[in-house]
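Q: Structural data only, the sequence is not supplied:
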């Protein structure tokens, strides 16, 4: 009997009803609802998050059907849908016990294999468009007593991440436009200045995969023969190795990008920064060297949008690869371009926050082939990126540009070959070849900067006038839409209707270009006009509601966009002020503080070394420099705190059990090695013993496995007692060592009452009927609704010829359900037995009388 079998059996028929009338499978929720009702627990845990309008909620686990019932009782919010995902065997048990009956059509309970099918029926794409996807873990999934919940949670997180990217890239994003406006003063020179600048040269692109640092010795030796591209997130490792790139790339608009890229500010002015138009502003507005941008300056038609190229997405490495091709390189070498983990589960290069956090324990056992023919674990996001990379590589290689991955442990990609760095032949590149190319980049004089800033301000002010006019029209339209309908929902004054039509004409004609901009910016609000599950029944009330949504979207989008433009104007005006030898420091400091652009204080001082400033101003500038140094050196970043959560011991335990379940011997060995080298955890012994025990079992050395499991039991405060005892019980049963199995089961019953039926059955097999009866009675007291155990106890009484006790049990069951077939059959069987016993007694009586 395997641990999987134990889990399946213990899930079955363990229905408990608490004092509040909640019925649930005990082995899913254990004591979650013992002291308080499910409603109180759900109110505290999920509250209003689960009950928002126009949301698609995807939930791992149903808490024995109590959570969907809770949603149903609270009232399903307008436009919202719910998908509950349960492991297949759990879902079967829930249906068997009628715990999912009578749910409305807005709620679906399904399996991991079918949830996406239901999600598409529920129009998941439209929910993504309005940014209204929510995912939750039910209480049972948070506790993950059933191992399947952990695996399911990891799979769902990665699947939603991929779907989010797929659908959101099709409609644009407010965040990108926001960053575009924040960066307008800094996006000055396009990458087109370096088109085909490096023909017949070789470039090495350094990315953040685990293999990165293995190429450093060779790179240092051959640095003079290569142009070096690097992604910004590996700047820490490059600084430590004494390697300075020629170009550093960054595209991510998220604030976390400043956490992972901050060491790029330690490069010299010789490094050129290539950034997307929407990069995190703190990187570009504090950069000390030359920079070139990808994409467009402004999100609307403008003379400021000079000719430029976008650069291939979605990742920074894709952009760097496309730029290597655009710059004309004939050979592109890839290092740290792995798109898979190490066999121990390390996801990023040595020295990164991810590597320092330890192996990634919250990932599914997805494998990809690497160049040396082995397989390595990877994540769903990396796996999806491989498909994009393959298409990109096909296009680049078709132009006679060779792409080589230097790492034998990188994911194998068609059209990208692997050659060890020691076999690469490189011609020398003279320093003046690189410097002469960089000289193509214009020097930004004060006059050029001043002209750029003034052009930006003029364009922003002109556009903002139009945007504010749209906001005023939308506000007016909302007032008209509200008063246009009478109490019966009919249009009362057609003059209002004509005025509303006039506003709509202005939006579509006079302000056509800028109305489109407002819609693009606030597209998610406009999409809500057609929410995923609107009814087709139109009436005046619905028309009024849709009118309100429509003009609110206009007003909200225009107001937010106008505020962003106001900020961009103010920021650009400060850039002009910075050019002065005697600026208004109060304005400069206020803007720098607002933007957290502390390094601009240093940049200003470097540009004005002979400026005469007051002592108070000098102290303020020094404080900003100190603040920037703290940003560069602090160890406790938000990103680091986030990645540490991927390497916790509960996740490790789930992954150990998952790999054992799937009989992944090599992966278990690799996980063990990674955990041994993980310096972030103490008390490793119980986890290592469990891994050793699992490995011994999978390699058919059960005696060694028992030794490891027994050592686990002998540890003080071991967190893995249940796992070790389950394996001891299973092995003992396979060896037909019932006594040892009973000992293990006795210990398990002290951990949880769900093991009492196993103890009862083992006791019955070994002939210890009193223990069997006691175990069944204890279990029935804990789970009074468990009919199966009552039937088994009744059968046991019959086998032991304790007929009176059997009759009492049957009468109790038939009082609850007089037509319960199994009980009726047993009652008839018992009647036959008693009748035969009576005949036998009469026969013996006759024999005695005759004698």
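A: Received the coordinates, thanks. Quick caveat: nothing in here was measured; it's all calculated off a predicted structure.
Q: rest of the way, CA atoms for contacts and neighbours
A: Noted.
Q: What ranges does the stretch 301-450 of the chain have for its helices?
A: In the stretch 301-450 of the chain, the helices defined using DSSP state H, counting those that start in this stretch lie at 316-326, 353-357, 380-397, 431-438, 446-483.
Q: Identify, out of those, the most deeply packed stretch.
A: helix 316-326 (a mean of 23; mean count of other Cα atoms under 10 Å).
Q: next, the one to line up against it:
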């Protein structure tokens, strides 16, 4: 039995007359018919206009199940199977599915996902990844490898194609931020010309050099990403610029500590940054991107996909002579930690729940990273290529190797002389103060409101025209000319607004895009597509008009803050609507006498606002299940452990060994720790240590994978008796272990046990010609000639190409004939 190859594939026939591989599906189809499982497990496989990506075919049964149903309109099926299974199976694709189903190996997957018909499914977010029952349970170990490889490839394809799929959330946050986005970051161009700018990310290398940063902070312009700011602040390091980009709620959860930074720090926020961060920031701030999504302006753009990319762009805009990178590792540490210790992820230790991509590092080693960070590396390389006159230097020995970035130890750096940066930045803050009051702010809000109302008016016109087009779409073919004229008029009059509508309403407009072949479109489908297009336009217009109403309420709220006696009740309602209760501190600073003239009701409002703000600042980072992130998932860690073993990754396994040892004690952590040690020693060629590690595991913790490892390593160390005992313990899990056990019995001359083992196995797997041959050999050795003859006959009957059995049968028949 080999770890990286499944037991030879032998067919079995269930009592339901279904042919399957017991090695892959074991007893799954002996209790009930496969379709009974599938009707429950795979209901979504009949969804229309969907790319169904399925790992494994359950011995072909799942593919046949799919083809037993009418082809769902617009859907495509992509089965990714193990090479050895593809070699053993012959699946005839039904004519109806000929152009809608592909059965491929993993080696073909990357290329096929780039084909246009597949890309459209990703762009529309109409794809789903499934595991066959065999792949889900992974009795055949190579399925563990295959499903992880497929998942990574699909994740990469989706990431590459879905950059604009959530345009609605970006636009929403951009509009909510518009009243606070006053000073464009372009005003900072060449501010610190020739200075050494230190860009600090949240990567693990920050821990190693944070003392160096503290020692040299006066000689550097320090730019920090928002999630690293808390650690720097606690270390006594003054942050000159802090950068935040992401609009998602998790960005506030991981970065809210920036609201505790001193007023001397300057915030650089993307136009769509989370409003709870921007709206509660009390100091000076500059925005990147555009103040309003339909108006263009000359401003520093937003560079992605990570906030570190934007921070590097800021350093370039400032006119850095050199850009130094610390904590911009773009990968995990040598111990597998994903973030610096100042973050929650860093405090949780090595990231053992995620299978990542391995990339080269500055010390010529390998480190794990995510799909997003891999894309960030590519983006950073392009950024640096556009800065030929600026040296970019990484201070992280274990950071990812990036083209155009040199590595230098911080202690070997000679920093450029820097004039008093605090004076320079102080003058900047005086010139561009926190824009919360004054005539300039009032003009800004008035103009902003007018722009929003103008846009609403244009959107209302587009909405009206879309309604007309919807009526015409009932006969889109007959009204083709009228629809073309209407669309041309919209394109000419409202190009900026239409661009906004389509970006914001991407999900609605993606319904108009069809995954069906154009030559199959009927007139009713053309009409339907026209209706979908103008329905999407109508819905997006309506949603944007409502969104602008909320933006106008936000503007009114900011105008109210400028009044000598603001309406606290009105302000509180609006602030809490957008998680901005902390603005009460801004208001009290603007109106120092307000606190002395409060009514009882107003005092209660302020008290509730302050309490709400304190509560939001204490909310922990949540998982996808909306639960506090407290530890990594050990079930996912087990998947990663098996994956690393299958690909022979010693560095990754060493990280897992250390991680399991550091985890809080639990049976699962102990079990995986023993297994990880055995795997690592095995790959290092230390078979005795591997044997000792796996056999040290208490029996009550042992699972099938652990006992299987005992067999493998016992055989490698020639401990046949130990391997036999372990195989006996494996037999209740699956009959696939019986041939190996029978062979060991034979090796130990336990021939009666071997015969009994073969007989029980062959009753369940009668199509194993080699098994019948082995049983016959033992019977022949014991002198049971007639029984041996019958077994050879059975072997030849099952497989006429079994030449060994045929030759033995002929010789035995001749010998019996002579003896009679």
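A: Ah, there it is. Worth saying up front: this structure is predicted, and the values here are computed from it rather than measured.
Q: hang on, the earlier thing: got a markdown table for the helices of the stretch 301-450 of the first structure, with distance to residue 160 of the first structure too?
A: Shown next, in a markdown table, are the helices of the stretch 301-450 of the first structure (distance: least, Cα to Cα, whole Å):
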| stretch | distance to residue 160 of the first structure |
| --- | --- |
| helix 316-326 | 21 |
| helix 353-357 | 22 |
| helix 380-397 | 10 |
| helix 431-438 | 42 |
| helix 446-483 | 35 |
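Q: Relative to residue 627 of the first structure, which of those helices is closest?
A: helix 353-357 (21.5 Å; Cα to Cα).
Q: The second structure: matching residues for the closest one?
A: Under TM-score structural alignment, the match for helix 353-357 of the first structure in the second structure covers residues 344-348.
Q: ok, residues contacting the matching stretch?
A: Contact with stretch 344-348 of the second structure is made by 204, 337, 338, 339, 340, 341, 351, 621, 630, 631, 632, as judged by Cα atoms under 8 Å, 6 or more residues apart in numbering.
Q: One more: stretch 623-633 of the second structure?
A: 348, 351, 352, 353, 620, 621, 622.
Q: among those, who's most crowded?
A: residue 352 (27 neighbours; other Cα atoms under 10 Å).
Q: ok, and the closest non-adjacent residue to that one?
A: In this structure, residue 352 of the second structure finds its nearest non-sequential neighbour in residue 637, 5.2 Å apart by Cα to Cα, 6 or more residues apart in numbering.
Q: In terms of helix, strand or coil, where does that neighbour fall?
A: helix (DSSP: H, G, I helix; E, B strand; the rest coil).
Q: dump the residue contacts of the residue nearest the centre of the second structure.
A: Closest to where the C-alpha atoms of the second structure average out (Cα atoms, centre = their mean) is residue 155, at 6.2 Å. Contacts here follow Cα under 8 Å, 6+ apart; on that basis residue 155 of the second structure touches residue 371.
Q: how close does it get to residue 133 of the second structure?
A: 21 Å (Cα to Cα, to the nearest Å).
Q: now swap in residue 471 of the second structure and tell me
A: Applying Cα to Cα to residue 471 of the second structure and residue 133 of the second structure gives a distance of 48 Å.
Q: Then residue 266 of the second structure?
A: 54 Å.
Q: and the contacts of stretch 623-633 of the second structure, which of them are in strands?
A: Applying DSSP state E to the contacts of stretch 623-633 of the second structure, no entry is found in strands.
Q: Identify the residues contacting residue 548 of the second structure.
A: Residue 548 of the second structure touches 175, 452, 453, 456, counting by Cα under 8 Å, 6+ apart.
Q: got JSON lines for those, with distance to residue 534 of the second structure too?
A: Shown next, in JSON lines, are the contacts of residue 548 of the second structure (distance: Cα to Cα, whole Å):
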{"residue": "175", "distance to residue 534 of the second structure": "24"}
{"residue": "452", "distance to residue 534 of the second structure": "23"}
{"residue": "453", "distance to residue 534 of the second structure": "23"}
{"residue": "456", "distance to residue 534 of the second structure": "18"}
